[in-house]
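Participant: Next come a sequence and a model predicted from it.
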Amino acid sequence: MNISFKKTYKFAVKSALYISLFSTAFVVVLVAMIFNYTPKSLWLFGSVFIVIIYVFSFVVLQYRVERFIYRRVKKIYDDVSLLESSSLINYPITTDMETLTREVKKFATDKKLEIEMLKVREQYRREFLGNVSHELKTPLFTVQGYISTLLDGAMEDKVIRKKYLKRAEKGVERLIYIVEDLDMITKLEVGDLNLDYSEFDIVELIQNVFDLLEMKAEKKKISLAFENYHILPNFVWADKDRIQQIIENLIVNSIKYGKINGTTEVAVVNLTKEKVLIRISDNGEGIEKQNIPRLFERFYRVNKSGSRSEGGSGLGLAIVKHIIEAHKEKIYVESEFGVGSEFSFTLEKADMKRDLKK
């Protein structure tokens, strides 16, 4: 490894100065005591002596210290083979120990953070693969079980055949649902999913979602309503289909985890001149504090057994987060266990978009 060292003279300069001053003062006093020199002669002698001693001390110190440090510093850089791939190798390596210590300490800190990040990613990768395996395994085994039963002789019974084929179809639909959601998240993450921006009334869109989910909410006797009964139209600039998907996912979750005879309320708030805030709140079971930071992870479930029995791909909130971020907006969540949850996100007002076009 070829290393270019950046020399520093600060140590030699200061050390040579201290040696020169002390040596000159000592010799001048000694000469004045032993020999009968005039002040002018002593001054001349001292001036010449201090220059000679300074130059000699500087050369010796610089050479010796540089050699001493060079050998050890070179060994440090040779031992730390990872420096080949670090940013340190792009700069001249200094023989100043303070600078060297700072650089090596920074390198060690960066590597420690990098290792910790890799550990977190590895843990996430293992969890993700385990979750994907579990999510796909359940419907696959279900379909396999029904088909195997039919092949083992149950096909002759028309009633059983029809019932099992319908159940197998549901399992296949769940597989397709999971794969489609995974495909969407992948496209959102790599930026391949193009958003079709348009101007639309967010209040009207929410009402349409209420109508779509009315029967689902009725099964648990959950009422869907606006927080303000006299809400006025509010036009936003976004991808209408994707925003509808967000609202559907959030309201479906509020129904899924809501209490019987509970409520789900949606508010549309003019946050600023440029932004509108959509807030979806419920009085369901709520989310424990330690689970909130992981809510938007793929396949992460707060109640793993209960939520799987409710259906869904486990990707809903992850998709919601990615769609919001694709719009360059923010999503927020507040929840208190046993009290309820509130999800909110921002959108750009259509009025601001029209003003910018003008």
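Facilitator: Perfect, thanks for sending it.
Participant: can we go C-alpha only for contacts and neighbour counts from here?
Facilitator: OK.
Participant: Let me see the ranges of the strands in the chain.
Facilitator: 5-6, 93-94, 197-201, 223-226, 235-239, 263-270, 275-282, 331-336, 340-349 (DSSP state E).
Participant: for residue 29, what are its contacts?
Facilitator: By CA atoms under 8 Å, 6 or more residues apart in numbering, residue 29 lies in contact with nothing.
Participant: any idea how far it lies from residue 49?
Facilitator: Separation of residue 29 from residue 49 (CA to CA, to the nearest Å): 13 Å.
Participant: ok, back up a step: with respect to residue 162, which of the strands of the chain lies nearest?
Facilitator: Nearest of the strands of the chain to residue 162, taken as CA to CA: strand 223-226 at 35.8 Å.
Participant: Who are the packing partners of the closest one?
Facilitator: Judged by 3 or more CA pairs under 8 Å, 6 or more residues apart in numbering; DSSP states H and E, the packing partners of strand 223-226 are helix 214-219, strand 263-270.
Participant: hey, which of those is tucked in deepest?
Facilitator: Among the helices and strands packed on strand 223-226, ranked by average contacts under mean count of other CA atoms under 10 Å, first place goes to strand 263-270 (a mean of 19).
Participant: Now do that one: distance to the chain's middle.
Facilitator: Its chain's C-alpha centre and that of strand 263-270 lie 29 Å apart, by CA atoms, centre = their mean, to the nearest Å.
Participant: before we move on, back to that, possible to save the helices and strands packed on strand 223-226 as JSON lines with distance to residue 323?
Facilitator: Below are the helices and strands packed on strand 223-226 laid out as JSON lines (distance: least, CA to CA, whole Å):
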{"stretch": "helix 214-219", "distance to residue 323": "24"}
{"stretch": "strand 263-270", "distance to residue 323": "19"}
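Participant: just the helices in the stretch 1-150 of the chain please.
Facilitator: 10-34, 39-79, 97-151 (DSSP state H, counting those that start in this stretch).
Participant: Put this next to the previous one:
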Amino acid sequence: MSLSPRLIAFILAVLIAAISTTFLAFVPNVTTSMLFVVGAASFAGSFGLVLYTIEIIVYREVNKMYRTIRKLKLKDFDISRKSLVRENNPLKRLNDEIFVYVAKKQKEIEELKKLEQFRREFLADVSHELKTPIFAAQGFLHTLIDGAMDDEKVRDRFLKKAAKSLDGLDALVKDLVTLSQMETGAIKMNIERIDLRLVVEEVLERLEKIAQDRKVSFKVKPDNLTEVWVNADGHRIEQVMVNLIENAVKYNKEGGKVIIHFNEEKKHSVISVRDNGPGIPAEHLNRIFERFYRVEKSRSKERGGTGLGLAIVKHILNGHGSKIAVMSKPGKGTTFTFKLDKAEEV
């Protein structure tokens, strides 16, 4: 229970008056009138002195602290001088506000440290990812300039390799631009009614050659589902499906299977992409949606990609008000799942 200055002064004044009259009662020839006068005088004097002291000590310090806060222009404090003065215990109120402020600032500092660490890692990753195709293309072109141009077979082979390196660089830059625009909100989702089943069929046709090279088969379930109407940005959701299915093919075992499964809920369509490849170790699951994060860097490099695909998938789905979940068991495969709003029947 918080005590007001007046109540504290009253209690102390009563105690002082009681002590004074008690001691005076032991003095010989003291009358009741004298005891009453001494008690009343002790009470009145003590009450005024204690109340004045509390007011001076407490509120003077409170006002100093309040002026300091105002000078610092700390907008985080939402308390006014009047509300402090009216408080039974203004120091406690001010202390609580400062504690909340310090906790908030500590959290902000931790976030800034994380962002700084992320910025350093991101710059290092970008530098590395850009350096690799640039140096490769430079090497091939300089070799040709230094005399290999006259050999037709060497020239064609090196030009193709240089072109492939530059194509990879172009894809990386495009993905970086796309991701940056999504994070800043520059790209808005064009939500419309689309048939996701048709989108998946078109994606499977585009990836058929990659799947054949790795002897991976596709399966869409349920078999009798002919259309899946959802509200989404068709182009962006196609990007999502390309990234998820292409990853399921590239990181699957040879002769594996990729299953695209549709499940109908009351207001949503649930889409999952599952493979039966080697899976992802549990310690990596929380980081696979980070930019440039690769579970196995050497194998990922061999299989291509910019390392931004899952980060883009995450941002696209966030733009649709959805989230992507991943489940994986080493040796048994990986499943990516997300939801989209069902479209009304026309």
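Facilitator: All right, it came through fine. Predicted, not measured: the structure shown is a model, and the values here were computed from it.
Participant: Give me the TM-score for these two chains.
Facilitator: The TM-score (TM-score structural alignment, normalised by the length of structure 2) is 0.88; 339 aligned residues with a CA RMSD of 2.9 Å.
Participant: coming back round to it: TSV for the strands of structure 1, including distance to residue 214 of structure 1?
Facilitator: Formatted as TSV, those follow (distance: least, CA to CA, whole Å):
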stretch	distance to residue 214 of structure 1
strand 5-6	74
strand 93-94	70
strand 197-201	20
strand 223-226	7
strand 235-239	24
strand 263-270	11
strand 275-282	15
strand 331-336	24
strand 340-349	20
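Participant: Tell me which of the ones you listed approaches residue 55 of structure 1 most closely.
Facilitator: Using CA to CA, those put strand 5-6 closest to residue 55 of structure 1, at 21.5 Å.
Participant: quick check: that closest one aligns to which part of structure 2?
Facilitator: Aligned by TM-score structural alignment, strand 5-6 of structure 1 falls on no residue of structure 2.
Participant: Next, report how far that strand is displaced from the centre of its chain.
Facilitator: 38 Å.
Participant: Mind giving me the packing neighbours of that strand?
Facilitator: strand 93-94.
Participant: re the thing from before, right, and the helices of the stretch 1-150 of structure 1 - which one's nearest residue 327 of structure 1?
Facilitator: That would be, of the helices of the stretch 1-150 of structure 1 and by CA to CA, helix 97-151, which comes in at 25.5 Å.
Participant: which other helices and strands contact the closest one?
Facilitator: Going by 3+ CA pairs under 8 Å, 6+ apart, helix 97-151 of structure 1 lies up against helix 158-190.
Participant: got the buried residues for stretch 142-160 of structure 2?
Facilitator: 144, 148-149, 155, 158-159 (16 or more other CA atoms under 10 Å).
Participant: no no, stretch 211-223 of structure 2
Facilitator: So stretch 211-223 of structure 2, judged by 16+ other CA under 10 Å, has buried residues 211, 214-218, 220.
Participant: related to what we said a few turns ago, how about JSON lines for the helices of the stretch 1-150 of structure 1, with distance to residue 184 of structure 1 added?
Facilitator: Listed next are these as JSON lines, based on distance: least, CA to CA, whole Å:
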{"stretch": "helix 10-34", "distance to residue 184 of structure 1": "61"}
{"stretch": "helix 39-79", "distance to residue 184 of structure 1": "47"}
{"stretch": "helix 97-151", "distance to residue 184 of structure 1": "15"}
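Participant: who wins for proximity to residue 206 of structure 1 among the ones you listed?
Facilitator: Nearest of the helices of the stretch 1-150 of structure 1 (CA to CA): helix 97-151, 30.1 Å.
Participant: and that closest one, which stretch of structure 2?
Facilitator: Using TM-score structural alignment, helix 97-151 of structure 1 pairs with 91-145 in structure 2.
Participant: so how far is that stretch from its chain's centroid?
Facilitator: 14 Å.
Participant: follow-up on the earlier one: how about the strands of structure 1, which one is nearest residue 180 of structure 1?
Facilitator: strand 235-239 (18.8 Å).
Participant: For the closest one, grab the matching residue range in structure 2.
Facilitator: So strand 235-239 of structure 1 is aligned with residues 229-233, judged by TM-score structural alignment.
Participant: now for residue 284 of structure 2: what does it line up with in structure 1?
Facilitator: Checking TM-score structural alignment: residue 284 of structure 2 goes with residue 291.
Participant: Find the nearest non-adjacent residue to that match, please.
Facilitator: Distance criterion CA to CA, 6 or more residues apart in numbering; nearest residue to residue 291 of structure 1, sequence neighbours excluded, is residue 302 at 6.5 Å.
Participant: Count the residues that sit near that neighbour.
Facilitator: 15 (other CA atoms under 10 Å).
Participant: count of residues packed around the corresponding residue of structure 2 for residue 262 of structure 1?
Facilitator: Mapped onto structure 2 by TM-score structural alignment, residue 262 of structure 1 lines up with residue 256. By other CA under 10 Å, the residues close to residue 256 of structure 2 number 19.
Participant: how close does residue 256 of structure 2 get to residue 216 of structure 2?
Facilitator: 5 Å.
Participant: List the contacts of residue 266 of structure 2.
Facilitator: Neighbours of residue 266 of structure 2 in contact, by CA under 8 Å, 6+ apart: none.
Participant: if I look at it, how far off is residue 27 of structure 2?
Facilitator: Residue 266 of structure 2 is 91 Å from residue 27 of structure 2, by CA to CA.
Participant: returning to what we had before: quick one, which of the helices of the stretch 1-150 of structure 1 is nearest to residue 180 of structure 1?
Facilitator: Comparing the helices of the stretch 1-150 of structure 1 under CA to CA, the one sitting nearest is helix 97-151, at 12.5 Å.
Participant: what is the orientation angle of the closest one with helix 158-190?
Facilitator: 160 degrees (axes from the mean of the first three to the mean of the last three CA atoms, to 10 degrees).
Participant: in the superposed pair, what's the mean gap between helix 97-151 of structure 1 and structure 2?
Facilitator: Superposing on structure 2 and averaging over aligned pairs (mean CA distance after the TM-score superposition for structure 1), helix 97-151 of structure 1 comes out at 1.4 Å.
Participant: Check stretch 236-253 of structure 1 too.
Facilitator: So stretch 236-253 of structure 1 averages 1.0 Å relative to structure 2 (mean CA distance after the TM-score superposition for structure 1).
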